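Student: I would like the atomic coordinates for the input below:
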Amino acid sequence: MRVVLSTYGSRGSVEPIAGLAVQLRELGAEVRVCAPPDEEFADLLAGVGVPLVPTGRPVRPLVTSVTPGSAVGLAQRAAELMAAQFDTVAAAAEGCDALVATGPLPATAGARSVAEKLGIRYVHVSHQPAVLPSPYRRPPARRGQPLPPDVTDNRVLWDLDAQIANAMFGEELNTQRASVGLPPVDNVRDYAFTDRPWLATDPTLDPWQPTDLDVVQTGAWILTDERPLPAELMAFLDAGELPVYVGFGSMPMGSLKDVARVAVEAIRAQGRRVLVSRGWADLGLIDDQDDCFVVGEVNQQALFRRVAAVVHHGSAGTTTTATRAGVPQVVVPQGADQPYWGGRVAELGIGAAHNGPTPTFESLSAALRTALTPETRARATAVAGTIRTDGSTVAAKLLLDTVSRERPPVPA
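Tutor: All right, here's what the predicted structure looks like:
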């Protein structure tokens, strides 16, 4: 069986797809991944022996050059991303039995169109719940398209979100579809999601409440990381008490301009050493004192087990990794689904959710005092034991079983 996996986004989008790819391959499937051509993603996939089909423009320079929340250039980027599905992904999917897609709506709508044209199984996957229509929460605002603050009926807002998505992406999608002989669609969002989307999140961290959608929650797709920690980092860890980790992943500089200074000062005030992760914002040390250490891309699965707390932006991937490690968290959300994950961390009692994206010494100190209590550490340890680790295996088996059932019988 041959499967193509399509994604577009930062590491939080690519790494789970790599986790699924590994499990599919172990079950005997031939797999290829269509993902951005960033060097770190190519290295990630090469490290697990999965072929990369470079798709679209590199993500990191795009993320770090676009003003957060700005819609400038969005139409062009969406058109390019959609065209890549009809071109690169379509070519990669030739002869395949299934196409699994995740990422921005222009990408997944294009991917489903490709699967429709080729007559193969299509699965839409979300790695966070905020984008899936639900009467229990407001839809996230799309770039440049704020939702009316006076409307409180979530069902009305989700209907409006579908209309906004059509206005933003419908014409381009239907132009691309017409070019390959497909009829137009009148609801881009629901077409891309299908009526049975998959949700690759952990049910403890993200307890999905039933809706009109037949959502299949598989558990988070985790790619096991067996890389050793660098010798210099190990020496720092071994030289004193557990430090506090500060990292914001692929978040651009934006409101993070002063976060390293604020974090170091607030963590020191708690009597703790500091680990600063550079990330895409290129954070660094604020002085040359030996109680601080800076790291680049590193095995977080191993590192988080060696720290007192993790201060981070609240992406689905980092939140899941920290929760699995049993380490208290402070979530400083920068946007998108991150406030949701911060809320879940606070509700579970495994850390604190900072109010807003820009911490001050006082606000971060208060959050750290909550995270660094013995009670929070004990609760984080307890919750860690409930986090599933088999999500990618569940998804791989489900996909292969579904495709096998749908295949026509082989003539005798």
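
Student: contacts, neighbours, all on C-alpha from now
Tutor: Will do.

Student: give me the element Asp212 is part of.
Tutor: Under DSSP states H and E, no helix or strand contains Asp212.

Student: where do the helices sit along the stretch 251-400 of the chain?
Tutor: 259-269, 300-303, 316-325, 338-348, 361-371, 374-384, 391-406 (DSSP state H, counting those that start in this stretch).

Student: would you do the same for the sequence below? I want to compare the two.
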Amino acid sequence: MRVLLTTWGSRGDVEPLAGLAVALRALGVRARVCAPPDEEFVTLLARAGVPLVPLGPTVRSVVAGDTPPTARDAFRLAPELVAARFGTLAAAADGCQALLATGLLPAGARDVAEQLGIPYVFACFHTVGLPSRHVAPGARPGTPSPRDETDNRVLWEQDAQRVNALYGEALNRHRAAIGLPPVGNVRDHVLTDRPWLAADATLWPAQGMTDLGVVRTGAWFLPDERPLPEGLEAFLGAGAPPVYVGFGSMAAHAPAGIARAAVEAVRAQGHRVLLARGWADPSPVDDVDDCFVIGEVNQQALFRRVAAVVHHGGAGTTTAAARAGAPQVVVPRIVDQPYWGTRVAELGIGSVHHGPEPTRDSLSAALRTALDPAVRRRARAVAGAVRTDGAAVAARLLLDTAVRATPSASR
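Tutor: Predicted structure coming up:
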């Protein structure tokens, strides 16, 4: 049995697929991953022993330029990714019994599965972007909705129009080329009526957040047994647990001076600092030896040994910190990050930084809350409720989906 997993997005979109592929392998299912060819993703998937088929441009080339991507960039990228999926996925899925897609709206993936006659599954790591009568859609490139429009049903219809403007022409042109009829609502076509939600139920409760019948699997973790680097071990052993500060791919366009503000805020609370490079590749703000800069490391091991985690609020980092029982300070920027921050605060396992421009004082205040002993006790309690079998659950579901769709004579 073989399956194809595909995504285009940041590490938070790629690493869960590596975890799912490893869980599938444990069931005797061979999985390959179509993902952007960023060097860190190539390394990540190689470490997991999962074949990578390059898909589209690197994410870093799109999001980590001198300026943040614009709406014009989005309208260039959308048809490029549609074309890449029709070309790359069709070849990569040959001989596969199922195709699962996630990440930036994977227009083209369902259509390749349809062409090949195999099941298609859309998976997501949060419910932002899934239609809901109770929650308004987030921002998307294209014509904005009128400011005075408050009816969520109307707002979601306008969101679907924006998706059509981004992907519709390219998708239907490629569908016509392989003999498939046009799609009228690209968003709903991609999402399906039963998307899989790969998020922990404690951290992201889905009730009331979408009208779709989501299939909850739990978060997908990639097991990581790597030891921490020698220098990092020495730093950890030289004093009290430090505070981790890292903003992942968001660091490329984080507010100016955020690294210095964060380091000064941590120092103001009497702690040492672990500063993660992310995609900004920051240098120490000074030569004081209470700040240690790290690259890509085993977060599962590291987060159990820090006083708190200050981060951007991505699904992967939020869940990893919660699983480790580490108090958190979420500094959200886009999409799902504000809700992860809100949820961290609601659960009492940390705090969320409000406002677009973090300063030494504002970050220090948020960190003071997270470092309260009661918050650490609560974080440790919640850690016990975070399920770690999400990838195994999803692997069994995907195997069952593929088997049900496979004629008995060819099994």
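
Student: fetch the TM-score of the aligned pair.
Tutor: Superposed pair, TM-score by TM-score structural alignment, normalised by the length of structure 2: 0.97. Supporting alignment: 410 aligned residues with a Cα RMSD of 1.5 Å.

Student: ranking the helices of the stretch 251-400 of structure 1 by burial, who's on top?
Tutor: Mean neighbour count, computed with mean count of other Cα atoms under 10 Å, is highest for helix 316-325 among these, reaching a mean of 23.

Student: how many neighbours does Pro210 of structure 1 have?
Tutor: Residues contacting Pro210 of structure 1 under the criterion other Cα atoms under 10 Å number 11.

Student: what does His312 of structure 1 give?
Tutor: 23.

Student: repeat that for Gln145 of structure 1.
Tutor: 12.

Student: what about the closest residue to it other than its chain neighbours, which SS state?
Tutor: The shortest distance from Gln145 of structure 1 to any non-neighbouring residue, by Cα to Cα, 6 or more residues apart in numbering, is to Ile164 (7.4 Å). Judged by DSSP: H, G, I helix; E, B strand; the rest coil, the three-state class of Ile164 of structure 1 is helix.

Student: quick one: contacts for whatever residue of structure 2 lines up with Ile164 of structure 1?
Tutor: Taking TM-score structural alignment, Ile164 of structure 1 has Arg162 as its aligned residue in structure 2. Shown in contact with Arg162 of structure 2 (Cα atoms under 8 Å, 6 or more residues apart in numbering): 140-143.

Student: any quick ChimeraX command for the buried ones out of those residues?
Tutor: In ChimeraX, this line selects whichever of these come out buried by 16 or more other Cα atoms under 10 Å:
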select :141,142
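
Student: of the contacts of Arg162 of structure 2, just say which sits nearest to Gln299 of structure 2.
Tutor: Gln299 of structure 2 has its nearest neighbour among the contacts of Arg162 of structure 2 in Arg140, at 31.2 Å by Cα to Cα.

Student: I'd like to know how far the closest one sits from Arg133 of structure 2.
Tutor: Plainly put, Arg140 of structure 2 is 18 Å away from Arg133 of structure 2 if you go by Cα to Cα, to the nearest Å.

Student: same check, this time on Cys124 of structure 2
Tutor: In terms of Cα to Cα, Cys124 of structure 2 sits 19 Å off from Arg133 of structure 2.

Student: between these two, which one's more packed in?
Tutor: With neighbours defined as other Cα under 10 Å, Cys124 of structure 2 and Arg133 compare such that Cys124 has more, 23 against 16.

Student: structure 1: which residue goes with that one?
Tutor: Per TM-score structural alignment, Cys124 of structure 2 is aligned with Ser126.

Student: my read is that that match contacts Trp198, right?
Tutor: Yes: at 6.3 Å, Ser126 of structure 1 counts as touching Trp198 under the criterion of Cα atoms under 8 Å.

Student: please, which helix or strand holds the closest residue to Ala192 of structure 1 other than its chain neighbours?
Tutor: Computed as Cα to Cα, 6+ apart, the closest residue to Ala192 of structure 1 that is not its neighbour in sequence is Ala109, at 4.4 Å. Here Ala109 of structure 1 sits within helix 105-118, counting by DSSP H and E.
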